[in-house]
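K.L.:
sequence and predicted model, in that order:
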Amino acid sequence: MIEKTALNSGWTLTCNDTGRPDLPDAMPATVPGCVHTDLLASRLIPDPYIDVNEITNDWIGRADWIYRCRFEATRDDSRVQELVFDGLDTIAVISLNGEEIGRTFNMHRTYRFDVSGLLKAGTNELSVTFRSAYAYGAEMEKHYGYRPNNYPGPGNLMRKMACNFGWDWGPTLVTAGLWKPVRLESWNRARLAETRVSATLAGSDGLVKVYARLARHGSVGPCRLVAAIGGVTTAVAVAASEDEVSFQVILPSPQLWWPHHLGAQPLYPLTLTLIDEARGDRLDSFERELGFRSLRLDTSADEHGSSFTFVINDVPLFIAGANWIPDDCFPSRVTGERYAARIEEAKAANIHMLRVWGGGIFERDEFYEACDRMGMLVWQDFLFACAAYPEEEPLRSEVEAEVRDNVVRLMPHASLILWNGNNENIWGFDEWGWRPIIKVGESWGLGYYLDLLPRLCSELDPDRPYYPGSPYSGSMEIEPNADGHGCKHIWDVWNDVGYEVYRNYIPRFCSEFGWQAPATWATIEESVHDEPLTPQSNGVFHHQKATQGNDKLIRGLAGHLPEPKTMDDWHFATQLNQARAIRFGIEHMRSHRSICKGAVVWQFNDCWPVTSWAALDSAGRRKPLWYALKAAYDPRLLTVQPRDGGLAAVAVNERTLFWRAKISGRRLKLDGTVLAEFEFWRLLCDRFESKEFPLPEDIVRPDLPNDEVVVVEILDRRAFHYFVEDIDLALPAPRLAVEVTAIDGGYAVKVTAQNFLKDLCLMADRLDPDAVVDSMLVTLLPGESHVFSVKTAKVIEADDIVVGTVLRSANDLVAGLR
């Protein structure tokens, strides 16, 4: 059996730069980790997430670094002894006992080095020298020539997390280090060198496909590979002359694995055991949990162009998704518990797919395992983003090795539903002015997306769909970001125009669209210490990485909300506008379910405290957008949309049962006076369907547009429609009553409206940085009440619920304008 010895302790770190005499000769190092986290732990640098400290740490990525450790070992010439590095970031030379054993050039690969002849009995010295990614990138630019890149740094010339070099939501913190575990493995006779496992359906039965490649040592005879799953055991002989074996296991009638909004997530433990046939002892083993579901991506032609529909267990889904970026600039800090907490937050927001974006990393196993358990679908980009990539050596071989490593590692996961070739690179070549820069015949990545990657996916993981890019229209003959084909990104809305323009598009699938807002107030106060805090103060402005981002925040308010005069109002108004923009876009797309089959908002999470498109900030605190996503992605959605010159109530049902109920509506003055009403006894919306109900003429035609609202209801679902934007709406100054009652784990805060209150928000972090509120963006008619549930360990009283600070509404921003 393989013996594994972790080598994650006893490391030291040295700066290999004579220009840093202020640093000690050696400092303690943590593995897994990186240079930045070790310097932080030794209090040798200021926290780069705080204020403008990022810029004082720029030198770190331009220096070379040496990690060293000593470990005890026993030499055994009858066994193969290998050093295994699960992740090295990035340009490294590895030496054992003073002798070089290998060089690495890829953050996204696992490396294995045979050290059988070099290992000493007793103490051994291991060192890993990391070269500056900047220095290596400069060499590679000379080698390949210039390639366009939308962001600074040489991330497209090497295989390293691209957003390390800075993005429009992330800092420039160029890391180096052993970011995944290290171990010494010792084995004899044979081991499983590569194991590929997939789980699909064959009719009503589960089908497990197994491929294994063996590494052998010495004169080992025949082996036996035994697969066990769900009470079914299959044994296959591997002759002494063979190194490869493939076979199938049939599991009769397994329970189906579903995304969380449709069903359960049964997982079946699979164990593969390699046995020496002659001796009968176990040589190696492989364990995974498998879920059984069918999967296809329907891109067939239709009357609208060509579809882009994920079909799971023969059900065509509307995807309620969000883009996932690395959850920390230093990925080793993201624990399994943190992964699970973030994915739970996504699930609670009614998100059922996360797109792992191509400028980051292939996440660690714990991420995909948590998605399997929670029914969270995963769209996985290959790691190419917003740049042109050379296809020559040595990059091409690194790409192939990286893809083989990660496809094999991740393919057992039921949650993984797509391999995607790249993020915005085909679009960039077509529309961002790259064509004149890239010389005729010069590579820019297309050969990866249309040839290498699909070939590798077909070879390794043929049961899972591959798609060349996001956005991509399915053909190089069609513009890559077309409405009628493939997947689309909508970015003119944030960059150039107002969010009302979302209604100009009915994409087949929208894999990116987003709107910015600052982090929660508590997160800003923890990360920025400007006196006073303003949108333009040094720290706040530094934590805004988008080009003209603050200007776009204000421009995006135009026509919707007034320009704020105070920091408090700026913070709330921009957060409110973000929530409204994305809810507006999602409800529009969902109302066209027959054409559009997915909305994947940019973005779910943050890697550091920043003004960004995220719903959950870097501290894991919910922005108002999180609550907007929960409402807009509700599996049963009621929304009011313009149709044929009038208005229609649109019911959208993603549940497995039909939705049949009375639909009613009223046109009211803001003071609650009913001006017109209707009632229709049975509106039937079948499962996986949207159903439009045209609203009567007396409902859709206002008498005083600035003082009226339409309210439509189906059971406990309610939708509002306003005839003018808030800046023109006669919202009164808020009048309300507050009651606070202690409950288990916190408080119930009951708010009773004494006049019309629009988008009422209880900003729980203004009470306690650790507090969490269950609801937000609540609209109340005069006399109605709503109870906010606040989880907190702090004592709260009614006087703490300060209107205009803790309790906010659109009324605060616009009352008194007219």
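P.N.:
Cool, got the structure. All values reported here derive from a predicted model rather than from experimental measurement.
K.L.:
for the rest of this, base every contact and every neighbour count on C-alpha atoms.
P.N.:
Noted.
K.L.:
give the burial count for the closest residue to residue 714 other than its chain neighbours, as a bare number.
P.N.:
Nearest residue to residue 714 in three dimensions, chain neighbours excluded: residue 663, at 4.8 Å (C-alpha to C-alpha, 6 or more residues apart in numbering). Using other C-alpha atoms under 10 Å, residue 663 has 21 neighbouring residues.
K.L.:
same question for residue 743.
P.N.:
Residue 743: 12 neighbours (other C-alpha under 10 Å).
K.L.:
surely residue 503 is within a helix?
P.N.:
Yes: read with DSSP: H, G, I helix; E, B strand; the rest coil, residue 503 is one of the residues of a helix.
K.L.:
then this one, side by side with the first:
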Amino acid sequence: MKEAVQLTEGWSLQHDGKALRAQVPGCVHTDLLAAGVIDDPFLGLNENEVAWVGRRAWTYHRPLAAEDTAADGHERTDLVFDGLDTAATITLDGRELGRTRNMHRRYRFDVTGRHGDLRVEFASAYDEAESVRRLTGDRPNVYPEPFQYIRKMACGFGWDWGPTLVTAGIWRPVRLERWSTARLERVRPLVTVTDGTGRVEVRVDIERTGRGAGRRLALDATVAGVTARTEVDGTEAVLTLEVPEPELWWPRGHGAQPLYDLQVSLLDTTDGIDSTDGTRDTGGRPLDSWRRRIGFRTVALDRSADEEGTGFTFVVNGVRIFARGVNWIPDDVFPSRVTPERYRTRLTQAADANIDLVRIWGGGIYEDDAFYDTCDELGLMVWQDFLFACAAYPEEQPLRGEVEAEARDNVVRLMPHPSLVLWNGNNENLWGFRDWDWEPELAGDSWGEGYYLGLLPRVVAELDPTRPYAAGSPWSGSWDHHPNDPAHGTHHSWEVWNRQDYAEYRASVPRFVAEFGWQAPPALATLRRALPGERLAPDSPGMLHHQKAEDGNGKLDRGVARHFPLPEDDFDRWHYLTQLVQARAVAAGIEHWRAHWPVCAGTVVWQLNDCWPVSSWAAIDGDGRRKPLYHELRRVYADRLLTVQPGPDGPVLAVINQAAEPWPVAVTLRRLHADGTVLARQVLDLSAGPRAVHRQPVAPELVPDAASAKEFLIADAEELRAVYFPVTDKDFAYPAPEYDVTVSSSLGAGAGSLDVVVTARTLVRDLLLQPDRLGPAAVCDTGLRTLLPGEQVRLTVRGAAETGANAVRAALFCVAPA
């Protein structure tokens, strides 16, 4: 039976003639940090001080003893790397085993009987990229870094939310595998469901040793109590298992996520003779095994044309779904630090916010199996980009061969996961070719179109025909339409934030919004940790360094100034207002687009997470703290949502129901004066059908008088509330907010757990408790809340270090009169 020995210990990193202890998996930066050679690049301006690391060559080495690679009862010993970052030469006892130039592939080398000093010598990624650039010629991109010339995590070269920390190292596990006769080289389970029967077609490629070439082999497969066996004469085989009426895997919010163990075993049956009666044994000698969890479900992408344009709707198990999504970037710029536990924490946060789709963005990595395992369990659909983003990519060698090998490797690795619902060719490159002045600069040179419209769809069709493929995001489906046409396919909405107010989200109804978002700074405790000793201000040195977007602070300020007076010399107020505007902006887009289901079939917010402490579009900051946006996502992505939308003929009430059951509901509408006086009231008995939207014009007597600047509308249903103000906050006649605060210990919830009750004496709009002001580990269960006079809200805080009423009051913020 095949044996695996992990090579995690005994590695050294050469630095200035010294051997530093190296962690594998890991990278140069984390090893240098552990050795005290560099300071934490996430703090202050330290990023600038470590730029030299990415421009040097580095060598890892460890001894391989004779007993490590000896046959020891096996014919072959292979050295297997799950990930090398990136351009490396591997030698053993001074003899070259091979060379690599792709971070996103796995590598295997025969080291049978060889021993000595194992060395992995990494060239500078900049040097490798420059050598490829000289072969292919220049190509345009959106950042002045050469990431499109090397198959490496692009955002490590810096992005508009990420630092420039160009890594090198053995970033995924490395091991020795000892085996004889044959091994399972590749296993591809094609899982389908037809007429209530689950079908698993297991396609297997086998590698044989020289002595194993003529031996008779067998394959066994088992799933859900169903077994199959086939004899293997060559190096390929197919087994088919049919499971009657399996439980279906559903996206979160639509059903359960049953998973089934699929086991594949390779056996040597050459000598299988039963001496008692001379018949052949039905067993065999085990050689290798493969095991994964699968789920039974169907997935399709409805891209049919209709009177509105060209759709883009996910259909799972025959059910059309409005996708409630977020974009995912690497959770750390040093991805080897992201553990299975960290994946689970972040993805559980996503699930708890009613998110049901995570798009893995094309400038990052194909994530570890632990990511997809967790998505399988939580019911989070995965949209997987192939790794191309915001650049023209050469299609010549050596890149073309690497791209194909990388695609084949990762399609096979990830296809068992039922959560994976879409392969996507690239991020923004088809759009870039059309709109970002690439075409004249390229002058006919290749730029990636052959990957997105040729190579990648062929690989997916060959290896994983059970899933849809999209050429890119955004993409209208063909060159007959503009790549980012909102009426066709996927759309990225970036005029809002870059140039327009978030109210402009309501100007159109794209078929599927795959990217949109608004920036805000991270939590205060995150800033204090990342910028130690700095007097915080929007334009302080550390704040500006941890703002990577072009004119990012200018856009933040303009976004606030459209709605509020811009605070002067009041960082706490500026911090609250920028986070408030971020939450409002994203909520405005999602409420509008959800109200237009099924024309719009999904939103994917940019972005869920951060890779370091930075002002960005994330809902969860680089230290894992939740911004107000996170709580708004939980509200606007809930199955049931109430919203009041402006319309050409006056405001419209939308009752949005994504549940499978009808939603009969009584909605109370009140037109109120700023002082809380009820000017008009109406109760409507409404019903939204299953996965449907009911739209209802607001009666004229309930429409607030915009000219007065003192009237607003509240809609309440069950525990849901929608607010509608006809003018901007700076034009509304808010009273000075008054409220009472009581604080008590939350019984049985542990030290630092508080119940905070806020009782409004006036209108209190967008009340927010910032829990990290009570302690770095403190969290609150509630985000922004609007209270009418006499109303109360209970906030639960856990992990607070400061528990007094004065500290709690200082952590509370709300909208104030201009």
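P.N.:
Cool, the structure landed. Every value quoted in this text rests on a predicted model; they were computed, and no experiment measured them.
K.L.:
picking that back up, to which residue of the second structure is the residue nearest to residue 714 of the first structure aligned?
P.N.:
Residue correspondence to the second structure (TM-score structural alignment): residue 663 of the first structure is matched to residue 667.
K.L.:
how much space between its match and residue 643 of the second structure?
P.N.:
11 Å (C-alpha to C-alpha, to the nearest Å).
K.L.:
which helices and strands does the helix or strand the residue nearest to residue 714 of the first structure falls within pack with?
P.N.:
Secondary structure assignment for residue 663 of the first structure, by DSSP states H and E: strand 659-669. On a contact count with 3 or more C-alpha pairs under 8 Å, 6 or more residues apart in numbering; DSSP states H and E, strand 659-669 of the first structure meets strand 674-685, helix 697-700, strand 708-714.
K.L.:
post-alignment, the second one versus the second structure, mean distance?
P.N.:
It refers to helix 697-700 of the first structure. Taken against the second structure, helix 697-700 of the first structure registers an average deviation of 0.7 Å after superposition, with mean C-alpha distance after the TM-score superposition for the first structure.
K.L.:
which residue lines up with residue 86 of the second structure in the first structure?
P.N.:
Per TM-score structural alignment, residue 86 of the second structure is aligned with residue 90.
K.L.:
now that match, nearest residue through space, not along the chain?
P.N.:
Closest residue to residue 90 of the first structure apart from its sequence neighbours, by C-alpha to C-alpha, 6+ apart: residue 107 at 4.8 Å.
K.L.:
what about that neighbour, neighbour count?
P.N.:
Residues near residue 107 of the first structure, counting by other C-alpha under 10 Å, number 25.
K.L.:
wait, it touches residue 158, no?
P.N.:
No: applying C-alpha atoms under 8 Å as the test, residue 107 of the first structure and residue 158 come out as separate, 9.1 Å apart.
K.L.:
give me the most central residue, the second structure.
P.N.:
Nearest residue to the geometric centre of the second structure (C-alpha atoms, centre = their mean): residue 328, 2.0 Å.
K.L.:
from memory that one sits against residue 362, does it?
P.N.:
No: counting by C-alpha under 8 Å, residue 328 of the second structure stays clear of residue 362, with 9.6 Å between them.
K.L.:
residue in the first structure paired with residue 119 of the second structure?
P.N.:
Residue 119 of the second structure maps onto residue 127 in the first structure, with residues paired by TM-score structural alignment.
K.L.:
got it, and residue 165 of the second structure?
P.N.:
The alignment partner of residue 165 of the second structure in the first structure, by TM-score structural alignment, is residue 173.
K.L.:
grab the nearest non-local neighbour of that match.
P.N.:
residue 164 (5.5 Å).
K.L.:
aligned to that neighbour, what sits in the second structure?
P.N.:
Per TM-score structural alignment, residue 164 of the first structure is aligned with residue 156.
K.L.:
next: residue 286 of the first structure.
P.N.:
Residue correspondence to the second structure (TM-score structural alignment): residue 286 of the first structure is matched to residue 290.
K.L.:
sorry, back to before: for the strand holding residue 663 of the first structure, give me the average deviation versus the second structure.
P.N.:
Looks like 1.0 Å for strand 659-669 of the first structure (mean C-alpha distance after the TM-score superposition for the first structure).
K.L.:
how about that strand: buried residues?
P.N.:
659, 663-669 (16 or more other C-alpha atoms under 10 Å).
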